[in-house]
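> coordinates only, sequence not included:
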């Protein structure tokens, strides 16, 4: 249905006269009559009935006029939403890994309270988040890779780097007796079990790369998604695993810095190609980068 015809129908319901509609809308009475007739053909419904020398809306015409108010309001809202000069308004759906949610998203929430933009946040590993983005189930994905094992993004996505963080090797405290060296090699742990992520293979690939440089193949002993659980497994003597520098270490765990090579996690904001101009998403993405 042509929205212009719906506007004429709404005006007719309000004014009750085609002449008054024509005067208000700046068209001829004939144009009003023709457009309402075309709308009746589009809907397959009789919209007008004669009353003496005038016409009035049929019950179906009045129902359509009621619907038209909602339809026209939605069209106006869509135009406003797409207007780059308008105040951003809408809900941005975000899928991201836990560290990025804590570090990047949560600090933004307070700054959004004074705006008309809201966020819906879901915790997902990178592959899951990118799948949701490809399916248009989310608007923004926060993902990561490691410099030792870079992720390849296909041309469906637009990618913006956010921040980087160094990771070290978490080991049982008793194995690090004598103090922490300036840089720890992984070769001393060639006979230990290794703990890797259960939902993402990025850190397993990094562990394999580190071990290959040291001349051995790591034995994957356990898989855990939670970094807190990784620490618990390490403290129990069940293996060693990668942990971020700056994370508080629980009793029984020591973090050895890795410098040759450095293990660097890189965080990215990813949106669907062509979607970055949507005002609410542009606001959130811009604040994330800043």
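Thanks, I have it. Everything numeric in this text was worked out from a predicted model, so none of it was measured.

> alpha carbons only for contacts and neighbour counts from here, please
Will do.

> for this structure, what's the longest helix?
helix 59-82 (DSSP state H).

> what helices or strands is it leaning on?
Packed against helix 59-82, as judged by 3 or more CA pairs under 8 Å, 6 or more residues apart in numbering; DSSP states H and E, are the following elements: helix 3-15.

> mind listing what's buried along the next helix or strand along the chain from the helix it packs on?
With elements assigned by DSSP states H and E, the helix or strand that comes after helix 3-15 is helix 18-25. Residues 18-22 are the ones in helix 18-25 that count as buried (16 or more other CA atoms under 10 Å).

> dump these to TSV, plus distance to residue 197.
Below are the buried residues of helix 18-25 laid out as TSV (distance: CA to CA, whole Å):
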residue	distance to residue 197
18	70
19	72
20	71
21	67
22	69
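
> let me know the closest of these to residue 8.
Using CA to CA, residue 21 comes nearest to residue 8 of these, at 7.1 Å.

> so the closest one makes contact with residue 13?
No - here residue 21 lies out of contact with residue 13, judged by CA atoms under 8 Å, at a distance of 9.5 Å.

> take a look at this one as well, against the first:
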């Protein structure tokens, strides 16, 4: 009988294109991946990998089995969903990943709602970047993720994933208290063409978005400081080291020495939940998406914002 975890390993090699990529994706060592594949070759009696330069490639038999593995893993997900749906209750364990400001601004209330309404459901939250969360949902390490994109930089999800809008999150520009624009009712980005910027670290989705957005306005930004946490970014602004885009979700108290100025042509992040399509029938996933969307509506209503008309996101699974 074929071992499910070994099939999952082969599927990862097919998707990531290398043993090293599969190891990174599965959070294991390359040695562990190689051992699993060697055992799978012994189980099948066929060579599944062949050397190619310094790497490897799937043989014809490897590609054939990898295609079956992808379908088998999808069917396992459907089977899990069907069994849970038959019980009709949100019980068991649910793993959620969320980016930091969503983990701070949405998840505590959503988790409290789930605990009150579904006491037999155990939910675990892990904070992570959106791109990592999507990868981990895709390969089955997470049941659900809360991720984001921007008006001018939408995210294309891999096939087999579904999503639902949670809320739209406008952003302001944080400037030092003594900045020449600190007293303005609003600004346009061109007003900041000569300023230094504080940004997210290089390689992050939001850093790339900032560069793209400013360059689209004809601004070549001078990015002087990189910081992952919004609180660190605002501390740098307070000390006079630049300006920064500051989303409102999960912002918390604005530190002394910082002024928030709205952008005249509003910029907005779109926050949404992502899950494997086959898991959408699981009562626990439906309950979690419903709780996130309900809290998102409450947060957006309190701040006068919500999902934009004609949003790209698909509806949440029915309750």
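Okay, I see it. If you're wondering where the values come from, they're calculated on a predicted model, not measured in any experiment.

> nearest to residue 208 of the first structure among the buried residues of helix 18-25 of the first structure?
Ranked by distance to residue 208 of the first structure (CA to CA), these are led by residue 21 at 75.1 Å.

> residues contacting the closest one?
By CA atoms under 8 Å, 6 or more residues apart in numbering, the residues touching residue 21 of the first structure are 8, 11-12, 15, 29, 32.

> in PyMOL, select just the buried ones from those.
Typed into PyMOL, the line below selects the buried ones among the contacts of residue 21 of the first structure, using 16+ other CA under 10 Å:
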select buried, resi 8+11+12+29+32
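
> nearest to residue 75 of the first structure among the contacts of residue 21 of the first structure?
residue 8 (15.2 Å).

> separation between that closest one and residue 61 of the first structure?
12 Å (CA to CA, to the nearest Å).

> and for residue 280 of the first structure?
37 Å.

> give me the more crowded residue out of the two.
Of the pair residue 280 of the first structure and residue 61, residue 280 is the one with more neighbours under other CA atoms under 10 Å, namely 23 against 20.

> that one matches what in the second structure?
Alignment note (TM-score structural alignment): residue 280 of the first structure maps to residue 284 of the second structure.

> list the contacts of the residue nearest to residue 273 of the first structure when sequence neighbours are not counted.
In space, and not counting its chain neighbours, residue 273 of the first structure is closest to residue 157: 4.8 Å by CA to CA, 6 or more residues apart in numbering. Applying CA under 8 Å, 6+ apart, we find residue 157 of the first structure in contact with 270-273.

> for the second structure, which segments count as strands?
Residue ranges of the strands in the second structure, as given by DSSP state E, are 49-52, 55-58, 92-98, 121-127, 144-150, 161-176, 196-199, 222-226, 244-247, 258-262, 268-276.

> just put these in a markdown table and tack on distance to residue 300 of the second structure.
Compiled in a markdown table, those are given as follows (distance: least, CA to CA, whole Å):
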| stretch | distance to residue 300 of the second structure |
| --- | --- |
| strand 49-52 | 51 |
| strand 55-58 | 49 |
| strand 92-98 | 18 |
| strand 121-127 | 22 |
| strand 144-150 | 15 |
| strand 161-176 | 6 |
| strand 196-199 | 25 |
| strand 222-226 | 29 |
| strand 244-247 | 13 |
| strand 258-262 | 17 |
| strand 268-276 | 11 |
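
> would you tell me which of those gets closest to residue 85 of the second structure?
Residue 85 of the second structure sits nearest to strand 92-98 of all the strands of the second structure, at 12.2 Å, using CA to CA.

> average gap between that closest one and the first structure?
Superposed on the first structure, strand 92-98 of the second structure shows a mean distance to its aligned partners of 0.5 Å (mean CA distance after the TM-score superposition for the first structure).
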